[in-house]
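Student: What follows is a predicted structure for the sequence shown.
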Amino acid sequence: MKEYDFLIVGSGLYGAVFAREMTNLGKKCLVIDKRLHAGGNIYCENIKGINVHKYGPHIFHTNDKNIWDYVNSFVKFKDFTYSPLANYKDTLYNLPFNMNTFYQLWNIKSPVEVEEKIKNQVKEAGFIRPKNLEEQAISMVGKDIYEILIKGYTEKQWGRKAIDLPTFIIKRLPVRFTYDNNYFNDKYQGIPIGGYNKLIEGLLKDIEVKTGVDFFENRNELTKLATRIVYTGKIDEFYDYKYGHLEYRSLRFEHEFMSIPNYQGVSVVNFTEKSIPYTRIIEHKHFEFSKLSETIVTKEFPQEWKPGTEAYYPINDDYNNKILRKYNELVKEENNVIFGGRLAEYKYYDMHQVIASALVKINMFK
């Protein structure tokens, strides 16, 4: 008889949701994490009363009322409309692309004229079936917007030329012909009151959690503890890189405390010039409408993943997807291991998608 029903490797959203629901079903779970805190990438560090998003900004958004009600059952969310700005050569533009952006670019107020201008640029480019991100972006918004607001930001974010990136990456970006700076189209949007740690604490309440535990350093002993394993780490690492390394993008953060009440007046400013090494500056207090007299800002520097750094974004191009298919064949042979989350599934998930994926998997055990 094993001590636990489930050993859950990783205390991010997927692991925490799985642990919560299995515990509710009467199963005994042990959650481990190699970091010194629970919560994965949504972890916030409270510094002088400001919840700092340690691993990049997170805004919860979904059209699924069941998912929205689910997260609100653990912590109440406050409405938050994400309206970032883009900085190109010291000129600010509204995001996502909307009539404010188009007016700032072309001094055009009419949606009809804007649509015509974009249509002409798209026609001139002549991309009938876009083959890469550059062609896809130009076919959506024309050459001007692509060159000023997409190309430089995207290429430094992914560390690859836009012509070498898949089309799906840019398809997520909204384009509107109204004066609407709401970045997301989703009906439900917000930030947990008190920060994301409150959500993780609610999910993991009364569940055994051990931090600072590296699964791969104690794999044999840990595996013996439970009937099944839920694994949320890198899929290639689980198989000891048998078919080679999958590629990921990593991030480096520079946090700075400032003795001023307001640095940039908005939660996020994207820097779209490729010559500027960071992709954005985050001012954390604006996520929770803090009125404190001090502030904390973070510069986010993208970099290629290498051992010793954190893996954030899978790179789902043809090269990596070919390797992934080989690993997924091994996954099919597993009887007692469940793979879930952005790294284990090698998918670009948003938070609500991670939760939905975990809940679908849990339904198999009900």
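Tutor: Right, received. Where do you want to start? Residues are numbered from 1 along each chain as shown.
Student: Going by C-alpha atoms from here, please, whenever you check contacts or count neighbours.
Tutor: OK.
Student: What is the neighbour count of residue 139?
Tutor: A count of nearby residues for residue 139, using other C-alpha atoms under 10 Å, gives 23.
Student: That one: what's its closest spatial neighbour, skipping adjacent residues?
Tutor: residue 122 (5.1 Å; C-alpha to C-alpha, 6 or more residues apart in numbering).
Student: Identify each buried residue in whichever strand or helix holds the one you found, please.
Tutor: Assigned by DSSP states H and E, residue 122 falls within helix 111-125. For helix 111-125, a neighbour-count test (16 or more other C-alpha atoms under 10 Å) marks 111, 114, 117-119, 121-122 as buried.
Student: Structure two is appended below for comparative analysis:
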Amino acid sequence: MKYDYLIVGSGLFGATFAYFAKKAGKKCLVIDKRPQLGGNVYCEEVEGINVHKYGAHIFHTSNKEVWNFVNSIVEFNRYTNCPVANYKGKLYNLPFNMNTFCQMWGVTTPEEAKAKIDEQKSEAVAALNGREPQNLEEQALCLVGRDIFYTLIKEYTEKQWGRKCTELPAFIIKRLPVRMVFDNNYFNDKYQGIPVGGYNKLIDGLLEGIDCKTDVDFFNSEYKDWNKFADKLVYTGAIDEYFNYSLGKLDWRTVSFKTRIEDTANFQGNAVVNYTSHEKPYTRVIEHKHFEMFGQEVYDCPKSVVSEEYSTEYKDGMEPYYPVNDERNNQLADQYRKLAANEENVVFGGRLAQYKYYDMAPVIEQVMEYFKK
């Protein structure tokens, strides 16, 4: 049988595309090189807890159509992302808000906080002596001042990028949101949450009734000659790999995890704690149960699963996670996108195939727009 679409990758783009294609009466085959479906949103159950195996995923959107759609597949809970930053043992609320400024300076009013930040921003601008910021460090100091930068940004950013802030381009951060309210909600979106029962429920719902094969590497299988099997290809892998790195390799950052079971019901009291100094080699610690368990539920589950997250430079064989937004890579990615635009009957979708960082909701929006057209 020949399919209408061969879909390479069963992550959120591929699974959502398959769902809407099936709804439009199309036949799809989804292949994935991993032993399971779901891409990076895949969850693994450990001690009754849904562990985000490839890193924490929090769904958030202001698009009511997208929110209603995902909830039509699986109900989402009320989880609200309120990360905490640990700097050398001292805790600060994120994003930067009145709780952060009270913890840092003892100020209690927005007027006091603004005056403190403005004073430090003025010092940074004066130090430039009329020139534009030349690197991320100078840019950040001009945006939020020295205390916030050195406590919550500098070392955390250096761990994330594997480079000193003075070596990173200024354009990486065009703005740093500062909120003059006592609100620890990280996202401004109207809707946010986690699928009840974990993200596998969402993927299973999207792929219900669709032919799927796992442990299949597109480039080392019969499906590389995809037009023998389907009229169109949906490709969600790395864009440079699709073109056999003909223009050169794109750079990526990747992450790795050290996950362990803790013999306690509540290890850190929050789903996400960022470690913003170099004292700890990891960037953050995730306690997975807090994504889906609230109140007494936390203690009804006697153990906890935590993951330390490490940011590293990508090497061949690793999983690519984040595009590197510097001048070289942006220009190279544009060249690959031009090649992609000339590929007949091929759809390039998602973070890897477009070399752009996307949250989950915009990925679903892209697929919706494709099928509306």
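Tutor: Cool, got the structure. Note that the coordinates shown come from a computational prediction; the quantities given were computed from them, not determined experimentally.
Student: Kindly provide the TM-score of these chains.
Tutor: The TM-score (TM-score structural alignment, normalised by the length of the first structure) is 0.95; 363 aligned residues with a C-alpha RMSD of 1.6 Å.
Student: one step back: is it possible to export the buried residues of helix 111-125 of the first structure to a markdown table including distance to residue 321 of the first structure?
Tutor: Listed next are the buried residues of helix 111-125 of the first structure as a markdown table, based on distance: C-alpha to C-alpha, whole Å:
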| residue | distance to residue 321 of the first structure |
| --- | --- |
| 111 | 40 |
| 114 | 38 |
| 117 | 37 |
| 118 | 33 |
| 119 | 33 |
| 121 | 32 |
| 122 | 30 |
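Student: Can you tell me which of those is nearest residue 202 of the first structure?
Tutor: residue 111 (45.7 Å; C-alpha to C-alpha).
Student: residues in contact with the residue lying closest to the closest one once chain neighbours are set aside?
Tutor: In this structure, residue 111 of the first structure finds its nearest non-sequential neighbour in residue 177, 5.6 Å apart by C-alpha to C-alpha, 6+ apart. By C-alpha atoms under 8 Å, 6 or more residues apart in numbering, residue 177 of the first structure lies in contact with 98-99, 111, 114-115.
Student: Rebuild the residues you listed as CSV, extending it with distance to residue 159 of the first structure.
Tutor: Shown next, in CSV, are the contacts of residue 177 of the first structure (distance: C-alpha to C-alpha, whole Å):
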residue, distance to residue 159 of the first structure
98, 27
99, 30
111, 34
114, 31
115, 31
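Student: Just give me the closest of the residues you listed to residue 129 of the first structure.
Tutor: residue 115 (20.1 Å).
Student: so what corresponds to the closest one in the second structure?
Tutor: Mapped onto the second structure by TM-score structural alignment, residue 115 of the first structure lines up with residue 114.
Student: contacting residues around its match?
Tutor: residue 180.
Student: Could you look up the SS state of residue 229 of the first structure?
Tutor: strand (DSSP: H, G, I helix; E, B strand; the rest coil).
Student: Just give me the match in the second structure for it.
Tutor: Residue 229 of the first structure maps onto residue 233 in the second structure, by TM-score structural alignment.
Student: quick one on the thing from earlier: tell me the one among the buried residues of helix 111-125 of the first structure nearest to residue 220 of the first structure.
Tutor: So of these, ranked by how close each gets to residue 220 of the first structure (C-alpha to C-alpha), first place is residue 122, at 56.7 Å.
Student: re the thing from before, now, among the contacts of residue 177 of the first structure, which is nearest to residue 204 of the first structure?
Tutor: Residue 204 of the first structure has its nearest neighbour among the contacts of residue 177 of the first structure in residue 98, at 40.2 Å by C-alpha to C-alpha.
Student: Against residue 147 of the first structure, how distant is the closest one?
Tutor: 16 Å (C-alpha to C-alpha, to the nearest Å).
Student: So between these two, which is more surrounded?
Tutor: Between residue 98 of the first structure and residue 147, counting by other C-alpha under 10 Å, residue 98 is the more crowded of the two (22 against 16).
Student: Show me where the stretch 101-250 of the first structure has its strands.
Tutor: 188-192, 208-211, 226-231, 248-258 (DSSP state E, counting those that start in this stretch).
Student: what's the average distance of the longest one to the second structure?
Tutor: To tie it back to what came earlier, the one meant is strand 248-258 of the first structure. Compared with the second structure after fitting, strand 248-258 of the first structure deviates on average by 0.6 Å (mean C-alpha distance after the TM-score superposition for the first structure).
Student: in the second structure, what residues pair with that strand?
Tutor: Against the second structure, strand 248-258 of the first structure falls on residues 252-262 (TM-score structural alignment).
Student: neighbours around residue 313 of the first structure, how many?
Tutor: 20.
Student: Give the aligned equivalent of it in the second structure.
Tutor: When the second structure is aligned by TM-score structural alignment, residue 313 of the first structure is paired with residue 322.
Student: Helices of the stretch 101-250 of the first structure, residue ranges please.
Tutor: 111-125, 133-145, 151-158, 168-171, 196-203, 219-223, 235-238 (DSSP state H, counting those that start in this stretch).
Student: Of these, which is nearest residue 351 of the first structure?
Tutor: The nearest among the helices of the stretch 101-250 of the first structure, by C-alpha to C-alpha, is helix 196-203 at 11.5 Å.
Student: check contacts around the residue mapped onto residue 360 of the second structure from the first structure.
Tutor: The alignment partner of residue 360 of the second structure in the first structure, by TM-score structural alignment, is residue 351. By C-alpha under 8 Å, 6+ apart, the contact set of residue 351 of the first structure is 13, 60-61.
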